[in-house]
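Colleague: take this sequence and fold it.
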Amino acid sequence: MYRPPPGQFSPTPLGGAQTPGASPMAASWQRPSASPAGSDATASPGKGVWREHQTPEGRKYWFNTMTRQSTWQKPEELMTAEEKALLSCPWKEYTTPDGKKYYSNSQTKETVWEMPAEYKEHLEKAQQAQERAVVQPPPQPTPPVPSKPEVEKPRHVRNHPPPSVTLLAQEPAVEFATKEEAEKAFIKMLKETGVKSDWTWDQTMRAIITNPMYRSLKTLHERKAAFNSYIDREAKRERELREEKETKQRVTFFHMLENTKEIKPYSRYRSIARMLANNPAFTQVKSEKQRRLYIDEYVHGLQRREKDRLRELRKSSMERFAKLLKDMPEITFLTPWKEAQKLYMERPEFQDSKTFEGMDQLDFLSVYEEHNRSLWEAPMAEQNRKNCELRRRDRKCRDQFKALLQELLQKNLINSQSMWKEVYPHLKDDSRYLDLLGLPESTPLDLFWDLLDELDEQLYQHKKIIYDALKQAGFDVDVDTTYDAYRQVLANSKRITEYNVTDENMKIIFEHLQNKAAHRQKELRRKQEKKMRKRMDALRYAMKHLETAINVEDTWESVRPRLEQLPEFQDIEEEQYRIEAFDKYIKRLKEKQNEQDDEDEEGMIKEEDEIYDRRHRSRSRGGHRHSRHGGRRDSDVSDHGDSDEERSFRKRRKKDLFRETPLDQPIHVDQNNIEEGEALDEYVKDPRRQL
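Modeller: From the prediction side, this is the model:
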């Protein structure tokens, strides 16, 4: 809805609209802005201090020039009688961004779309109060007593008092048969009064309140609805008139531009404006911005038409060049671009510059590429045909070799455990194998591996079936199980026959089960041997801690009575393992005795080394007393004096150090003899070892 222009529109005594300053008769209907000195003020003294402002977002607020405070709420001094009447109502009217009104109760926080009855009652009272405020004339100020002769008033100014409320009440109300007729009469009154599309309801009511047709509609709601309908219709009519006017101006302006041949697609607005400055169609459009929009639109249209013309010209030139290439048999699919350029430039059609107008070098190249591509179609089709034949031949060779593998499979020459070197002798001379050699994609070995993958999958499925059959029959395969017994158990299973389990797979699975059984036996035997070794080690440990120590010269028969009561002795049931533990213990005692002898010999050698070092140092000190010339002789004596004694000493020492005896060598433990190694480790680590 449009807002009214600034100014006050007061009703005339006859109900017509009175524009500001049109006649002095309207002065009696306007509320004075301030009371003269010495008169009673009818307006609130706080009205003049409030100023209405608006934020950049469009929200209104009021500023008090005296207290320098701002508020979002409209001050009570500025409120109309209608707003004051609605101030006490808890229901408030709001508007959504779409323009739809809703009502909210500030006390109960309730929100509704329909107007509440309480709000409607307050609204009617407010409208009646506003009507009374409009009809009732403002109080006339009491003029002061003049001290000078009264100035003569202008003759054209006359005081016409407004009609009183009693007079308006005495006017008869016009009655209509239907509501539609009353609404038409009300809208006709608005039109005759001169209500514009940008008027507000308050402004309009001041202009029509005294018109008898104002009461043609009974309620204020009906009057407002008719007013809004009239305003919308007027706004639409004015908009249509404005659009029609703009359309006529646009047609005239474009007709002027089309008749001006000097305007080119590259022309600019300034040059066109100077060219058409005196044309009536140009000056008829008052807005500079609108002129620029029209001219830019026309120039863009010229540019678009020029582009379309050049595009069509280029397209036709390219078609002529393509036809020229087709008429040149010397250009084949093997002709390179540089040679083709020389050939078509020699043609007389190319000499005319307008023949291929609008084309550039890339256009010539693209047309030639398209022509060359069409020339390649026939050779490529022939090559594709040959490739298809080769692929068909290769596929047949692969199929024949697969059939050869199936034949070997039926003869039980191939199974899931087969190796290529085992199968190769059976197919090396077959033509189906020889034909596949040298062909791309799959080789004979690849196809053989593919077959093995299929057999592995088949073996896996058959293995699950056989395992289920053996489990249902309660049959376990061990090392001593025969294949016939195993085969007889499987023959009673329906699933074996149903899934066509082959004899070859049965045999492979039987061997697998037997290998598992052998592995289990071997594992069990290993655990038993380990357990026995631990018992033998425990017996050896007990021998070491007997009250009467065992000597190297003792025999098993002499020691056995001392061991019979030990729990370690009773844990070993076999006599041979007891004797083996005793023998190992005696062997270890002998090794320890040899080690002790070696330590004694090493002590003697160490003493002899110390004696030798002392002699050597004493002779070295004595040699320094001789002269420089006798040094060599003394040195020879030091090296070779008592040579027989020293040489014999060195030989004996070297013989003792490097003689190869079993006791001098480190104890060698056989890696395969695990029991001896573990017993030796326990013996070395035992902190109580005292021999």
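
Colleague: for the rest of this, base every contact and every neighbour count on C-alpha atoms.
Modeller: Fine.

Colleague: next, count neighbours for Ala126.
Modeller: Neighbours of Ala126 under the rule other C-alpha atoms under 10 Å: 20.

Colleague: same check, this time on Tyr294
Modeller: Neighbour count for Tyr294, taken as other C-alpha under 10 Å: 15.

Colleague: what ranges do the helices span in the stretch 351-500 of the chain?
Modeller: 361-375, 377-410, 420-427, 431-436, 444-473, 483-491, 494-498 (DSSP state H, counting those that start in this stretch).

Colleague: just checking, what packs against whatever helix or strand Ile272 lives in?
Modeller: Ile272 is part of helix 269-275, with elements assigned from DSSP states H and E. Counting contacts by 3 or more C-alpha pairs under 8 Å, 6 or more residues apart in numbering; DSSP states H and E, helix 269-275 is packed against helix 288-326.

Colleague: next, the angle helix 361-375 makes with the helix it packs on.
Modeller: 40 degrees (axes from the mean of the first three to the mean of the last three C-alpha atoms, to 10 degrees).

Colleague: one step back: mind listing what's buried along the helix holding Ile272?
Modeller: Across helix 269-275, burial judged by 16 or more other C-alpha atoms under 10 Å covers 272-273.

Colleague: now show me the structure for the sequence below, then we'll compare the two:
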Amino acid sequence: MSFSKAEKVFASEPAWKAVTDIQDRKDIFRNAQDLMRSTFKKREEEQSRKNKDALMNVLTDIPEITYKTTWKEAQYFLSIDPTFKKNKNLLKMNKIDALEAFQDHIYNLEDEHEKEESRKNKEQKREERKVRDKYRILLDKLAEEGVITSLTYWSEIYATISKHSCFEEMLKQTKLNPLDIFKCYVNELKESYDKDKSVIKKILEKANFTIEIDTDFETIKDLIMNDEKGQKTNLSNVKMFFTSQKLRAEKRRQHAVKKEEKRLKKLENAFHKMLSSIVGEIDEKVMYEDIVDKISSEDIYNDVEDDEKRQQFFNSYIVKLTTSCGHNHSKQKESKKIKNKKLLKYQQLTDTDDSDGEEKRVEYERKRPFQNGSPISSDDDEEPVPEKKEKIEVNDEDLSEGEIRD
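Modeller: Predicted coordinates for the structure are as follows:
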């Protein structure tokens, strides 16, 4: 209402007449308007707040409304809700206020959902951690028993681990699986073994002790555990170090044996060569004592450590000659049998009548036209069969140690 209109409406009122000054009347009128506006605004705000609270209560009571519900879907649920339809204030409610109330309600639902998800995740992580702890305990137990070491492969241990219930539970893990934890565990064992290995080596060097094939584990164990630093080492690592050193000792022994065998073989070949050059071919009736005077002045004779080995080399030389001679005789007999068989077949062909014999002879020549030295093929123009090249003999002395085979 304007001041001029108020002049007409309140002109007969005693309170209006009591203020004679026009400017005072205007000031009082404006103050009254400001007071009315403030009071009306407060009433509207209070009613808006009440309506929002009431609408949020209604929305809370509707179970179909979740943190994913849209405003359009919420309007439908409100239109069929009996509580909402009976409340006249809510039906007259400002749409902006209603939307703000719905938005606040969705924010609350989202916060509750996030808290619930966080609680579930924590609970799940707690359960998974318990399962991993059980699995780690199993790995520790197998490591103590020596079943798992830093060199163990998953394929070797799978059959043992898969029998336990914690393995089945580990398969349900969202992130880590049994193989992942096993790999991490083996890496930890490797790091632990490297540290303990360094300590064990220093203890053995200090004691001037070397692990050989016949070394007992208890001896190493007592030596390590009597040392202050050795007491902190893992016993399984001590066992693994002991096993590896035993294998090394065995390899050293095998290498020494092979080296000695090669040396003796080379010495034997040289001894045979010496016998061949000095004594020549001899039969098995000749005794070592019969020729010892002839070879005693040779260098290779003195290179052989003892007379027992010299006699052993002499015996092997006799066996070698005998075997070689036997092979030559068997080859000659075989060749003679083949020639006799061909000659017999040829005689059978020539003993038949002329017509049949001629046909068989022609057929025989067709199948075997170039039998060198045979009575059937005697063409002078036939090219000679190339002679077999003689095998070049290589002396053992011309070969290096690596080229001489056992």
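
Colleague: just give the TM-score of the two.
Modeller: Here the TM-score for the pair of chains, by TM-score structural alignment, normalised by the length of the second structure, is 0.51; 267 aligned residues with a C-alpha RMSD of 4.6 Å.

Colleague: closest to Thr332 of the first structure out of the helices of the stretch 351-500 of the first structure?
Modeller: helix 361-375 (6.8 Å; C-alpha to C-alpha).

Colleague: what's the counterpart of Thr111 of the first structure in the second structure?
Modeller: In the second structure, no residue is equivalent to Thr111 of the first structure according to TM-score structural alignment.

Colleague: wait, isn't Thr111 of the first structure in contact with Lys101?
Modeller: No: assessed by C-alpha atoms under 8 Å, Thr111 of the first structure is found out of contact with Lys101, at 11.0 Å.

Colleague: between the two, what contacts are shared?
Modeller: Counting by C-alpha atoms under 8 Å, 6 or more residues apart in numbering, Thr111 of the first structure and Lys101 have no shared contacts at all.

Colleague: in the second structure, point out the residues matching the helix or strand hosting His221 of the first structure.
Modeller: Element membership for His221 of the first structure, per DSSP H and E: helix 220-259. Across the second structure, nothing matches helix 220-259 of the first structure (TM-score structural alignment).

Colleague: buried stuff in that helix?
Modeller: Neighbour count says helix 220-259 of the first structure has 223, 226-228, 230-232, 234-235, 249-250, 252-254, 256-257 buried, by 16+ other C-alpha under 10 Å.

Colleague: cool, stretch 17-29 of the second structure as well?
Modeller: 25-26, 29.

Colleague: among those, which one lies nearest to Lys273 of the second structure?
Modeller: If you rank these by distance to Lys273 of the second structure using C-alpha to C-alpha, Phe29 comes first, at 145.0 Å.

Colleague: quick one: secondary structure of that closest one?
Modeller: Following DSSP: H, G, I helix; E, B strand; the rest coil, Phe29 of the second structure is assigned to helix.

Colleague: who touches stretch 184-203 of the second structure?
Modeller: By C-alpha under 8 Å, 6+ apart, stretch 184-203 of the second structure touches 139, 149-152, 223-224, 227, 229-230, 233-234, 237-238, 241.

Colleague: now with 10 Å?
Modeller: 136, 139-140, 143, 148-154, 179, 181-183, 206-210, 220, 223-230, 232-238, 240-242 (C-alpha atoms under 10 Å, 6 or more residues apart in numbering).
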